[in-house]
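>>> After the sequence you'll find the predicted model.
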Amino acid sequence: MIVIVFTNSSAQYTIAEEPKPNLIFILVDDQGYYDLGCYGGKEFDTPRIDRMAQEGILFTDYYAAAPICSPSRAGILTGCYPRRVGLATWVQRADSRKGIHPDELTLAELLKSSGYATACIGKWHLGYLPPFLPRQQGFDHYFGLLHNLDPVEVVYFENEGGVPLMRNEEVFKQPADPAALTEVYTDEAISFIRENRDRPFFLYLPHTMAHNPLGVTDDFRGKSRFGLYGDVIQCLDHHVGRLFDTLQELSIDDRTLVVYASDNGRGPGRTADQPIRGNKLTTLEGGIRVPCIAWGPGLGIKAGQTSSQLIHAMDWYPTFATFAGVKVPEGRVIDGRDITPLLEGRCETVPSATAELSLNASVPLRRPWNPPGEWEQIVSREEYHQAFFYHGSLGSLAAVRWENWKLQLNPNFQLFDLEEDPGETKPVRNPELIRKLRGMAILFQEEMRTGTRPAGESPLSK
């Protein structure tokens, strides 16, 4: 922004940069599609997140990168399908030798290079060994659990006093208390916000809840109409509200973008008007379609909007970069699309990469495109970029979605119209569409065959 100051004798020109916005990504664990009031949940009260939706944009067709923890997180932080970065399979427990490869450019590293203070507060689950820890992946500050607290992970720490709650490389508390985590994470997040109120910051807040074992403080126990899980959701809502209160108190709410999403689904709908089926780990809609809300009225994000556009977790990488005024470096191939124009209400759909309506709009064009003759006339580059490729918890391609059409690939091709049948109960006979989406799947498999990068492994191979 150029500010022109006039004096009696001449015009003086002062260059003043617009302050970079603050960026907050709240990631909830294992929250189902219908498990907020604004998504139709009737068993619990979520007034603060509902208000966030009223003042922002709610996505009805938003997809996690995977139906399981670690790959889902890899998708957010790299902007890539987990398979592209070698992290599509299962989870990274305490005996894992894998993590995000040091050659990957995480969202935190990209923003840090542009002057952002960066923090990861919460569950990491992307590698336990030193090269893969949060502070080696672009985060200035870390507070949280590197693991889950379920029995298959707690066993690794039985002789060490339990799973530790970490602050950077030091043990803050051991063992961690699941009932206290949502509150202490939020306390730490608020401290980080206060400490960095005068500079741009990126806060990645991946909550441990609502992953089993569930836990809440006594003031939330028994308050919902859906048992302990409902209590957890209401507890999360309260502490999300504390973050918004802090932003307002510090008068930085008008220059902050907040995204709320779940890392994967939990289970099917519970009433007749909640048709989605499927559980976590599956690629039915209930396993991977999740709540997502974006809020930032001071940054031009349209208030009170509901979007049925197909959006996925990888899209936040180039979008956050655009809000920060940072170009994704040339040569960096990712799978996310810059959805800034959609958030700002400049268009109602995700714009074409060729339209160049935002700073990182053209990033998808870095993905290779040379379809063989069989598919050249059936699938366009634009259609391919706007598709979503579902991967199961074991990393294999399971389905393709384009527009409202979903093609399940196994055990046989089944086509569903998700607009009319989100429960995937009525297969549609349409050979042309089946062929089109099958072609997308084949092209994607070839792209992954030639474009997959290795995960980091320790010791790292040279």
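Sure, I can see it.

>>> contacts and neighbour counts: CA atoms only from here.
Noted.

>>> Helices along the stretch 1-150 of the chain, start to end?
Listed in chain order, the helices found in the stretch 1-150 of the chain under DSSP state H, counting those that start in this stretch are 47-54, 69-78, 107-112.

>>> cool, the stretch 351-462 of the chain as well?
Under DSSP H, counting those that start in this stretch, the stretch 351-462 of the chain gives helices at 373-376, 381-385, 431-451.

>>> quick one: which of those is nearest residue 97?
With Cα to Cα as the criterion, residue 97 lies closest to helix 431-451 of the helices of the stretch 351-462 of the chain, at 22.2 Å.

>>> Next up, the contacts around residue 434.
Residue 434 makes contact with 407, 413, 415 under the criterion Cα atoms under 8 Å, 6 or more residues apart in numbering.

>>> ok, now which ones touch the closest residue to residue 153 other than its chain neighbours?
Leaving aside its sequence neighbours, residue 153 sits nearest to residue 93 (Cα to Cα, 6 or more residues apart in numbering; 6.5 Å). Contact partners of residue 93, counting by Cα under 8 Å, 6+ apart, are 125, 127-128, 147, 153.

>>> Against residue 251, how distant is residue 93?
Distance, residue 93 to residue 251, using Cα to Cα, to the nearest Å: 40 Å.

>>> And here is the other one:
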Amino acid sequence: MDRRQILAGLASGASLSLLPSIASASNRPGRKPNFIVIYCDDLGYGDVGAFGGRTIKTPHLDRLARQGMKLTDYYAPANLCTPSRAGFMTGRYPIRTGLARGVIMADEARGLPLSEVTIAEALKPEYATALIGKWHLGHKGPSWPPTKHGFDLFYGIPYSHDMLPLSLYEGRGEDVHEVPFEYPQLQQMFWNRAETFLEDNASRPFFLDLALSAPHLPNYPIPSLAGTSAAGSYGDVVEEIDQIVGRLIDKLDRLGIAEDTMLIFTSDNGPWFEGSAGGLRDRKGGGAYDGGYRVPCIVRQPGTVPSGVSTNAITMGIDFLPTFCAMAGKQLPRDTILDGKDISAVLTRAAPSPHQELVLFDNEEVVGIRTQRWKYVIADYYRTFKFSVEDRGYPQLYDMTDPDMSESYSVASLHKDALAMMKARLETARTTFEPLKSSPGSDIFLRPGERPPSHKPAIWQD
């Protein structure tokens, strides 16, 4: 069946019968699927050609999209990196892990509790597991190193590459030691180590989190690409990422494991001071608008994931743990509340989302709700303060079927029933998550009639 037949089926509503099911996936009988997640840092929705980007050249990512599925309405678990990575690793909204507030700085001792079950732990013992790249879930005390969280191998950095002091570590178990590195070569070093891991584990199931630390600022292009992109050094680095994706695709093909491997490309949050949100409103660390959360996501597995297909089913990074467990035939973590859903039917049959809603947090505060059709926003930043649009009588309801993705015009006055429904959903979420705050009431809102506090909260964080 060619791409036009699949797309015609999607348009006619007959997609479920046309697309392959997970039961008929063409990986080798008896072999559990491999999982690779390329988790970029601060890559925007509009930085990839397949998602509308025009300035930066991304031919390999565009090829990946042609060979797989685009998730156009995929959300990172948070608008900042530490909580986003906590949500991805555990399948839980980051407020449940204690890591929803800000990012872990170099002098902090916070970290992912050992009681949390990561994707790597959930897939053990059958899977070889590696975290190559950026960790940023705790670099002191019991949370360090990542090999305490189910990873056989760690080769990477403890936090963002703009934080000091920065070291590159390698090791297994608790035997993790520093290795020398140069900033312009860092992404290449991550790829080279990932390539060795693939070669070493091609004959058995594996999970690889290739957590590139780019294109987070500052940018360090490799010499061969420096100055080649119309988007400056940021574009140079994104094009380097694109080349790494191309090498990875080719490597899987050469090893003969492409059909056994689910390859996912995405980002931890939207763009920071540079990069394109692709027409989405706001950026990394902002309020509840999509530019901080909605990021590129492409999934490829020949014979299992249909090629050349897009889905607008709402999904989030918290969905990967339950999905991988389902596809690997593994039990979900016991005695653990998971917020993520098994989206294997979305990925293999373009089925509707299993989510009734996605909850959007800014730090520990519920600031938005997204359903398949509607988005309700209650907070934004204004003059460095978190601004409650809800308290000022400016209800922000958006119809997400509108081709205009900019969330520029609220339709609250046109859809009273939808507004009431979304308000009720948000209040329910608040009731659920308010007791989980590390310091209740500490998120600062500038409300009507209130004077600004004497100190200003840190809005833009690494």
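Thanks, I have it. Keep in mind that this is a model prediction, so the values were computed, not measured.

>>> Save the helices of the stretch 351-462 of structure 1 as CSV, and put in distance to residue 58 of structure 1 too.
Shown next, in CSV, are these (distance: least, Cα to Cα, whole Å):
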stretch, distance to residue 58 of structure 1
helix 373-376, 35
helix 381-385, 22
helix 431-451, 27
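
>>> Mind checking these for the one nearest to residue 179 of structure 1?
Of all these, helix 431-451 comes closest under Cα to Cα, at 40.9 Å.

>>> pull the longest helix from structure 2.
The longest helix of structure 2 (DSSP state H) is helix 232-255.

>>> Can you tell me what sits against that helix?
47, 56-61, 64, 187-188, 191, 195, 199, 202, 214-215, 217, 219-222, 225-229, 258, 261, 274-275.

>>> tell me which element residue 220 of structure 2 falls in.
For residue 220 of structure 2, there is no host helix or strand (DSSP states H and E).

>>> In structure 2, what residue corresponds to residue 434 of structure 1?
Aligned counterpart of residue 434 of structure 1 in structure 2: residue 419 (TM-score structural alignment).

>>> could you measure the equivalent of residue 48 of structure 2 over in structure 1 against residue 24 of structure 1, distance?
When structure 1 is aligned by TM-score structural alignment, residue 48 of structure 2 is paired with residue 36. According to Cα to Cα, residue 36 of structure 1 and residue 24 of structure 1 sit 19 Å apart.

>>> Now do the end-to-end distance for stretch 105-121 of structure 1.
Stretch 105-121 of structure 1 has an end-to-end distance of 19 Å (Cα to Cα).

>>> I meant to write stretch 28-48 of structure 2 there.
Using Cα to Cα, the two ends of stretch 28-48 of structure 2 sit 32 Å apart.

>>> surely residue 35 of structure 2 meets residue 261?
Yes. If you go by Cα atoms under 8 Å, residue 35 of structure 2 and residue 261 touch, sitting 5.7 Å apart.

>>> Quick check: closest non-adjacent residue to residue 116 of structure 2.
Closest to residue 116 of structure 2 by Cα to Cα, 6+ apart is residue 90, at 6.7 Å.

>>> ok, the one you found touching residue 113?
No. Taking Cα under 8 Å as the definition, residue 90 of structure 2 is not a contact partner of residue 113, at 10.7 Å.

>>> quick one: which of the two has more around it?
The neighbour count for residue 90 of structure 2 versus residue 113, taken as other Cα atoms under 10 Å, is higher for residue 90 (31 against 15).

>>> if I look at that one, how far off is residue 126 of structure 2?
For residue 90 of structure 2, the distance to residue 126 of structure 2 - Cα to Cα - is 19 Å.
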